[in-house]
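Engineer: The following block contains a protein sequence and its predicted model.
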Amino acid sequence: MIDQLRDRILDGTYKPGEFLPSESELVQLYGLSNKSIRKGLDELVAEGLIVKVNRVGSKVTEKGHESTVVTLGVSSSIEKDIFLSKLLDDFNELYPHIRVKIMTITITNYTSQIESYLENEVIDVFTQNSLHFQELKESGALSMLEPLKAEKEIYPFLNDVFSHQSLQYAVPIVFSPIVLAYNRTHFSEAQVPEPDGSWTWEDALKHAETLSRGADGRLGLYFIMVSSLRWPVFLMQSGEEIGPDPSGGFRLQGSKLLESIRLCKRIIKAQDNYLGFLIEDNKDVMDLFRQGKVSMMLASYMALNELKDSSIDFDLSPAPFIEAPATMLHTIGVSMRKTDHVAARLLVDYLASSRAQGMIRKWTNSIPAVRSLNEIRLEERDSINRPSRYPLFREIMATYSSRSRLNLSAEAFDQLGRLLKRYWSDLITEEELCAKVEELLVNG
């Protein structure tokens, strides 16, 4: 009852100076006792949304219709990930008296900035991914977040990403496996069969050479291996666990993990270095793919939003594998600072609602977190350039692995990534890599 009355005050159904239904009417409407009705109305009084007029009723105040500001902290990519501006326009239509102020947070030191903003009450709501959540958890910052309700309509494995000690600290809004995106025109011209779930990395490398051969400056396979959403895929595909064995030891030398790390180096060396300093991030790779300079790349569904307004003929396939099919799960959720800020709660609830999620499904290539929306057949007349195998993500869910599968703390994950970059750049030998990784995983 409280939630419904609050929403109707904020959306203008009940205007300033108007009276809510009488207590007796509310008793009949909600099936509650007089005592419960009064208790609920007292909470709205405490929030400043109504005042009780003796012998008359509960009158709506001006506060419920003043411009309320909610500060939303986001990464620079979130606009393309979920078409945020379109969602906020819709939110503003529902709640015209709530103004959402956007604060873009730089990707470098994202979580440390989030912690600072939470401590100083600079932001009310913010987006984060699974690595950010792990870092906030390990730093003890979850105490500054408002526990949220785990939405039943959202895939349970996504809720698990943002759960700790049976509490939910973020509501998932979009997710993606890492898949192989490819240019269908290139494959047709080179008479190379399009990739499918049977492809190993050896298949990918063999066909990449054919796709590159004779093409003016074209790369058959290119992606930024050092991305935190790319290299972990190879370790997951090794089939071996990372971390100390039951005796407390760990040996990288001679393991399948090391074989997967060597494969990464082979792929890096096979990717022509002529691009050099022209490539800074995954967006640069996407630009080259759109221009027809790259035939295949590892990508998330969110990254494919860079192609939604293009005319390129592209499609998707499961990521090639080593020992067994496996890929990384990338999830973005929305969290709320511990506060009784009513408008902030409304924004969080909206972003997780079927209404907002349906708009994400229609206007982006991102995958909404609400399960039922992904079971509806897409319309033939699509508003964006969407791959024909877009539903692939449903067929490969058994291959998803979250970052927790690596059994690494956020700090150890970062250190391991740095060591691998040095090895792939030939700054340290394989023997040095093994020694340093073994020390890292055994001694922390």
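Structural biologist: Okay, I see it.
Engineer: hey, let's count contacts and neighbours off CA atoms from now on
Structural biologist: Will do.
Engineer: would you say I173 is within a helix?
Structural biologist: No. I173 is assigned strand when assessed by DSSP: H, G, I helix; E, B strand; the rest coil, not a helix.
Engineer: which ones are touching it?
Structural biologist: When contacts are counted by C-alpha atoms under 8 Å, 6 or more residues apart in numbering, I173 is found next to 331-334, 351-352, 357, 368-370.
Engineer: by contact count, what packs against the longest strand seen in the chain?
Structural biologist: Using DSSP state E to define each element, the chain has its longest strand at strand 327-336. Applying 3 or more C-alpha pairs under 8 Å, 6 or more residues apart in numbering; DSSP states H and E, one finds that strand 327-336 contacts strand 125-129, helix 130-138, strand 171-177, helix 231-237, helix 342-351, strand 400-401.
Engineer: Identify, out of these, the most deeply packed stretch.
Structural biologist: strand 171-177 (a mean of 26; mean count of other C-alpha atoms under 10 Å).
Engineer: quick revisit: of the contacts of I173, which is the most crowded?
Structural biologist: Using other C-alpha atoms under 10 Å as the neighbour test, these are led by A369, with 31 neighbours.
Engineer: give the contact list for that one.
Structural biologist: Per C-alpha under 8 Å, 6+ apart, neighbours of A369: 154-155, 158, 172-175, 352, 357.
Engineer: sorry, back to before: what's the closest of the contacts of I173 to I114?
Structural biologist: Comparing the contacts of I173 against I114 with C-alpha to C-alpha places V334 closest, at 12.5 Å.
Engineer: okay, now the one to match up with it:
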Amino acid sequence: MGIGKRTAFGDLYEHFRQDIRRQILDGTLRPGEFLVSEVRLAELYGISKNPVRRVLAELERDGLIEKIPCIGNRVCERPQPLEASRIQPPRTPAPVATLTLMVYEVCYELEVYKRVIALFEELHPNVKVKLDIVPNAVYTERIIEALSGGDQGADLIVLSDHHYYQLAHSGHTRQLEELTETAFPALGEVYPQLLSMYTSEEKLRAMPLTFSPIVYCCNTGIIPDPEQLQLHGWSDLAEAARRYTIPDANGLLRQYGLASTISFRRWLVFLLQNGGFVRDKDGTRRIDLRASAEALQFFCDLVHNNLLTPDEQGGLKADHFLFENNRVAMMMSSYYFMNDLQHLSVRWDVLPFMPGNVSGSTLLVGTGIAVPASGGNKELAHSLIRLLSSAEAQSQLKLGVCSIPAHRSVAENTRLFNPAIHPAHYHAFAGFMAEAVPLMELGVDYGQLYRITRELIYVWSRLESAHTVWDRIGERILSPVPG
């Protein structure tokens, strides 16, 4: 089903809403008759119980049914037509409420969010949702302004895990409302690792909506069958990178085997895979300096012998540019950045395995939605979050983008697959999730990570070895954490 059309959920929901009302009004369901159970209605109309309950609440509000506790929903007696003298003048329409949703400019899921918002406005005719789209470069600053409740306030804020990480470092997550499973039952359907992305002081501050593990993509014009690579560990990865790095007769390279940026979302993966983060007896993680240095040195040797690019090159993504122009066989990427690849003419796929060393771990990134504690429309904001986190909306997210929905049963439903967007091995992520770790669980705060990243410039520039730099990081940044 094309995502450009009316969503399947919207069609099914509206059909149920109109059909049940018609049956009551035309007498198919007679006064005094009980409706079948909510579970049975959900089965009959192909929707979940939450939208069934919304429609039943609407019918009860309109006086068409009455809820009998512990029994069910009964059709009300039809009111007699009113005499002309008793007709009241029309009521003044309820004032329109506005919800402001703040979102960063480069948000791959934005078009799907807009469709869900349109449905939300249908369900709440007196509510309008205003999108405040903010440039990425100033997004964290604008979030902090919004949390102050001033002129730049917002009722809902879309947060990447990195934005939340920055807010946690500055103490601003306390200005986000706590979310509980009692108020948001969909939290019980979310991968547990995603909850820790948005948890501070043991309180969940945002509803996870989508996520993405860091993985490897391959150009299937160069590597037609990624399964045949059989990359079981780092040595296999290094050998494949060497095999597909091809020089020409003049000593120039025609093709790189592997490309990566120096983003911390890349090199941290290697630290995880080499046991660079270990858990103490109390369950907290700390950095093992020796294992981290070994991992970083391997990463440097691997990509320096292939293609290592700065995280930023004037806004250009050198690795993606060369990958899409058939000059790179494999590239470290994420499901989020796969959204950049879906419109390319180059054929590509995600590798169906995660070659590690001590473990096959990888880093998780994600996107969630939060409610400022100072917001004035919390009830409506909660309703929109419930819709965005519903199985129906999560299914539309999955069909519309490469980003993975946070709702586990939706994410792992292999029948929800869009071949126009998704790579052939899209569902490979299910095999990585058991060992995937979000940034918030690494035990390194944002300030430390920033300082570590600056020190690593010596490694990227080949001015110092990884072991030398990590010794200094341990002494100046992580002390007194032992290594």
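Structural biologist: Now that the structure is in, tell me what you want to look at. All values derive from a computational prediction rather than experimental measurement.
Engineer: if we can go back for a sec, so where is the longest strand of structure 1 in structure 2?
Structural biologist: Mapped onto structure 2 using TM-score structural alignment, strand 327-336 of structure 1 spans residues 362-371.
Engineer: Mind listing residues that contact that stretch?
Structural biologist: Contacts for stretch 362-371 of structure 2 (C-alpha under 8 Å, 6+ apart): 155-162, 176-177, 194, 197-198, 205-215, 265, 268-270, 272-273, 354, 378, 381, 385, 432, 435-439.
Engineer: Likewise for stretch 138-145 of structure 2?
Structural biologist: Outside stretch 138-145 of structure 2, the residues that touch it by C-alpha under 8 Å, 6+ apart are 104, 134, 152-153, 157, 163, 166-167, 172.
Engineer: Distance to V112 of structure 2 added to those residues, as JSON lines?
Structural biologist: Shown next, in JSON lines, are those (distance: C-alpha to C-alpha, whole Å):
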{"residue": "Y104", "distance to V112 of structure 2": "14"}
{"residue": "V134", "distance to V112 of structure 2": "18"}
{"residue": "Q152", "distance to V112 of structure 2": "25"}
{"residue": "G153", "distance to V112 of structure 2": "23"}
{"residue": "I157", "distance to V112 of structure 2": "16"}
{"residue": "H163", "distance to V112 of structure 2": "21"}
{"residue": "Q166", "distance to V112 of structure 2": "26"}
{"residue": "L167", "distance to V112 of structure 2": "26"}
{"residue": "H172", "distance to V112 of structure 2": "28"}
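Engineer: what's the closest of the helices and strands packed on strand 327-336 of structure 1 to D42 of structure 1?
Structural biologist: Taking C-alpha to C-alpha, helix 342-351 is the member of those nearest to D42 of structure 1, at 15.5 Å.
Engineer: on that earlier part again, tell me the one of the contacts of I173 of structure 1 nearest F19 of structure 1?
Structural biologist: The closest of the contacts of I173 of structure 1, once distances to F19 of structure 1 are taken by C-alpha to C-alpha, is L351, at 30.2 Å.
Engineer: Now which residue in structure 2 aligns to that closest one?
Structural biologist: By TM-score structural alignment, L351 of structure 1 lines up with L388.
Engineer: swap in L316 of structure 1?
Structural biologist: Using TM-score structural alignment, L316 of structure 1 lines up with V350 in structure 2.
Engineer: Let me see the contact set for that match.
Structural biologist: Contacts of V350 of structure 2 (C-alpha under 8 Å, 6+ apart): 215-218, 226, 423-426, 428.
Engineer: same thing with K436 of structure 1?
Structural biologist: Here K436 of structure 1 is in contact with L419 (criterion: C-alpha under 8 Å, 6+ apart).
Engineer: what does Q237 of structure 1 give?
Structural biologist: 260, 321-327.
Engineer: Restricted to strands, list the residues you listed.
Structural biologist: Among the contacts of Q237 of structure 1, DSSP E puts T327 in strands.
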